[in-house]
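[1] using only what follows, build the 3D model:
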Amino acid sequence: MSAGSGVTHSEFNHSGTEGVHFLQIWVVPAEKNSPPGYQQVSVSEADKRGNLRLIISPEGENGALRVRQDIRIYAGLFQGDEQQTITLPDDRYAYIHVARGSVRVNGLQFNAGDGARVRDEKTLSFSHGEGAEVLLFDLRPNEVNHPTR
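    The predicted model follows:
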């Protein structure tokens, strides 16, 4: 959802008997007062299995949701031998969030709920997952130097 020039939004668990686990991620748009919008996509487990699948990007390429900001978000599932290495462009940094399970990133152990801001690394290698559900944010280098217009 892009709130843009104004949207009322509420998020809650509709079930009275089952728990819910979700992340609410806010991305500041590149320009103020853009038109509101809503998108939704389902990505199969197979597309994320042992793979960081692009789910959000500025251009919406490869079926990703389009966002009005210089950010790319990937989702992946890792178990056992599954591994992937991703190369970051020179002028970028990353944020890693492990939503479930555990995984190693460049040899460091991450567990459910762990996150890390990554700078000065050209590659990120995800491996040794145990029921791992991972989000990787590819971000521009300094938000302070890129205020919303």
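
[2] okay, CA-based contacts and neighbour counts for the rest of this
    Fine.

[3] quick check: the gap between residue 66 and residue 9.
    In this view, residue 66 and residue 9 are 19 Å apart by Cα to Cα, to the nearest Å.

[4] my read: residue 104 touches residue 126, true?
    Yes: counting by Cα atoms under 8 Å, residue 126 is a contact partner of residue 104 at 5.7 Å.

[5] neighbour-wise, which of the two wins?
    residue 126 (26 against 19; other Cα atoms under 10 Å).

[6] quick check: chain neighbours aside, which residue is closest to residue 96?
    Excluding its sequence neighbours, the residue lying closest to residue 96 (Cα to Cα, 6 or more residues apart in numbering) is residue 136, at 4.7 Å.

[7] check contacts around the one you found.
    52, 73-75, 94-97 (Cα atoms under 8 Å, 6 or more residues apart in numbering).

[8] before we go on, could you also do this sequence so I can check it against the first one:
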Amino acid sequence: MIYFRPSQQRGHVNIGWLNSFHSFSFGHYHAPEHMGWGLLRVINDDTVAASAGFEAHCHRDMEIISYVLEGALRHQDSTGKTSVLKAGEIQRMTAGSGIVHSEFNQSPEAQVHFLQIWIHPNERGLEPGYQQRQVPQQGPLTAIVSPDARGNSLKIHQDVVISRLQLQPGESITLPVGSRAGYLHMIEGSAAVNVVDQPLGPGDAVGIMAATGLTLSATADTHLTALWFDLPAFHHPA
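    Next up, the predicted model:
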């Protein structure tokens, strides 16, 4: 099974201080055919203006991952955690039984660009928690979030591994799927894939399930960065 999600077809909200693209239904953007890919519920591509941000609000029973691509994000939450998330750093917040948090652009001059990702947890009512770190790249595919905190990755309360994929121009890789499901979200660069008959660019995504794998080849003139989600298989309505 193949699910192709072109960047230009994502939901889009621009309210001045926030310019956001939604891969799946979120907030005022409701698309019944795009409610997530298995346990992966949200990927929001957010750009926040200088000194602006998300006021304090509450979440429950969700694993929330933020990955800053540009700028710096100031975090505060009801557990007492205060931090600044810089470009290249990853944040994992367990909302669990309930957490109140705010996220603001640290800079009075420059925008902040980050991905906000939601994963359904393996248990409800978990104790709220927080982790943050930069995970150095080790080869083309590096786990940044995993259930067993492998390598230097952050721990998630679910059978999901999120890896950062980086390829040099012209380099190829096959991402195994087997009996599980996978989801590729492009961040920068362009690539050809074996399951879609057009090149992928920033913001494009492909979901795959019950298949040998996904083969990805970076174009000859660009460095490629993407996120690869290794997920349990699930029932997808026809």
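
[9] TM-score for these two?
    Aligned and superposed, the two chains score 0.83 in TM-score terms (TM-score structural alignment, normalised by the length of structure 1); 140 aligned residues with a Cα RMSD of 2.0 Å.

[10] hmm, back to that, between residue 66 and residue 9 of structure 1, which is the more surrounded one?
    Comparing residue 66 of structure 1 with residue 9 by other Cα under 10 Å, the one with more neighbours is residue 66, at 19 against 7.

[11] what's the match for the more buried one in structure 2?
    Under the alignment (TM-score structural alignment), residue 66 of structure 1 maps onto residue 155 of structure 2.

[12] now do the aligned partner of residue 133 of structure 1 in structure 2 against residue 76 of structure 2, distance only.
    Matched by TM-score structural alignment, residue 133 of structure 1 corresponds to residue 225 in structure 2. Using Cα to Cα, we find residue 225 of structure 2 at a distance of 29 Å from residue 76 of structure 2.

[13] the two: which is more packed in?
    Shown here are residue 225 of structure 2 and residue 76; by other Cα under 10 Å, residue 225 has more neighbours (21 against 17).

[14] wait, doesn't the more buried one sit right on residue 188?
    Yes: using Cα under 8 Å, residue 225 of structure 2 makes contact with residue 188 at a distance of 5.2 Å.

[15] ok, and the contacts of residue 136 of structure 1 in structure 2?
    Mapping the contacts of residue 136 of structure 1 onto structure 2 (both residues aligned by TM-score structural alignment, their matches' Cα atoms under 8 Å) leaves 73-75, 94-97 still in contact.

[16] now find how far off-centre the longest strand seen in structure 1 is within its chain.
    Criterion DSSP state E: the longest strand present in structure 1 is strand 123-139. A distance of 10 Å separates the centroid of the chain from that of strand 123-139 of structure 1, by Cα atoms, centre = their mean, to the nearest Å.

[17] what residue lies at the spatial centre of structure 2?
    Residue closest to the average C-alpha location in structure 2 (Cα atoms, centre = their mean): residue 117, at 4.3 Å.

[18] trace it over to structure 1, please.
    Using TM-score structural alignment, the equivalent of residue 117 of structure 2 in structure 1 is residue 25.

[19] which of the three states applies to that match?
    Put simply, residue 25 of structure 1 is coil when judged by DSSP: H, G, I helix; E, B strand; the rest coil.

[20] I am finished for the moment; much appreciated.
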